[in-house]
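In: what follows is a predicted structure for the sequence shown.
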Amino acid sequence: RWVRDFFSYETTKTVVVKSWVVGVVNRGVQLLILSYFVCWVFLHEKAYQVRDTAIESSVVTKVKGVGRYAGQMMDTADYVTPPQGTSVFVVVTKQIRTENQTQGLCPESEAAFRCSADRDCRQLSPGTSNGERPGR
């Protein structure tokens, strides 16, 4: 009984072909395709072990201090490096801005860096310990 059911062929319209010849040909073709993949692709060619032979290289840039781009002051927190991996090429094409975020007063260790207004500090003047001063 199960041998006859195994060699019967069903189409998408659920038409059961009760011909042993059609069932044997159907299962034979399936067995040939499966045998090809197992024997030739996996055992003979070892295609699952094929490695990419292209030259792999990477360029990593470290950013220190601050920079100006499109009228915006950017520091190291604004430069995000994507995760590295093999066969990866990344071009950063988008900058996500946080709206309504302002630079304010921060506690400093030196009196020269304590500003209460923009007129107290010269914008973009070189500092001695904390990098470039962005103003207030």
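Out: Arrived safely.
In: C-alpha from now on. contacts and neighbour counts both.
Out: Fine.
In: for the one helix or strand Val24 maps to, packing partners?
Out: Using DSSP states H and E, Val24 maps to helix 20-36. Counting contacts by 3 or more Cα pairs under 8 Å, 6 or more residues apart in numbering; DSSP states H and E, helix 20-36 packs against strand 9-10.
In: one more to weigh against that first structure:
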Amino acid sequence: MASLFEFLVAAFLVMAGIFGLVGSYGLIKLNDPMSRLHAPTKATTLGVGGVLLASMLNAAAFGKYFSVHELLITLFLFLTAPITANFIAKVHIHRQESRETMPSAGEDDHWATHDTPEDEEQRNAGRPDAAQ
């Protein structure tokens, strides 16, 4: 029975290594930043998840205790990786787009940016210190 757990731990580690290698290679070799963003957020996240699963299985099988820390790390990683990728993608889009090509706020229902007013009066409107 112990050899089965050793085999599963080794399989999770090999799977994690392959995902990590593919994600790192994609980060280096893909051409544009949006393609490069896809590799580490998908493949490398699965690689870290595989290492954490191997650690949990090893602790349960050979350490005779169940470790919740790795489960919480995995949950946090799978929740934060898409949000981080979204923020990085938005920064890239904002750097690529000019003010002329970006839609104004409210003109496009799927664009999540705010149009900043160009006029100094509009920019200071509503601020309590603007009347000074």
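Out: Sure, I can see it. From a predicted model like this one, the values you see are computed outputs, not experimental measurements.
In: got a TM-score for the two of them?
Out: Once superposed, chain against chain, the TM-score is 0.20 (TM-score structural alignment, normalised by the length of structure 2); 55 aligned residues with a Cα RMSD of 5.6 Å.
In: and the helix or strand that Thr45 of structure 2 is a member of, which residues are buried?
Out: Counting by DSSP H and E, the secondary-structure element that holds Thr45 of structure 2 is helix 45-62. Buried residues in helix 45-62 of structure 2, defined by neighbour count with 16 or more other Cα atoms under 10 Å: 45-58, 61.
In: tell me the buried residues in the helix or strand Phe87 of structure 2 falls within?
Out: Assessed by DSSP H and E, Phe87 of structure 2 sits inside helix 69-96. By neighbour count with 16+ other Cα under 10 Å, helix 69-96 of structure 2 contains the buried residues 70-71, 74, 77-78, 85, 89.
In: now render those as a markdown table, adding distance to Ile28 of structure 2.
Out: Conversion of the buried residues of helix 69-96 of structure 2 to a markdown table gives the following (distance: Cα to Cα, whole Å):
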| residue | distance to Ile28 of structure 2 |
| --- | --- |
| Glu70 | 28 |
| Leu71 | 29 |
| Thr74 | 25 |
| Leu77 | 22 |
| Phe78 | 22 |
| Ala85 | 17 |
| Ala89 | 17 |
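In: closest to Ser24 of structure 2 out of those residues?
Out: Distances from Ser24 of structure 2 to the buried residues of helix 69-96 of structure 2, taken as Cα to Cα, are shortest for Ala85 (15.4 Å).
In: could you measure that closest one against Gly50 of structure 2, distance?
Out: Distance from Ala85 of structure 2 to Gly50 of structure 2, counting by Cα to Cα, to the nearest Å: 20 Å.
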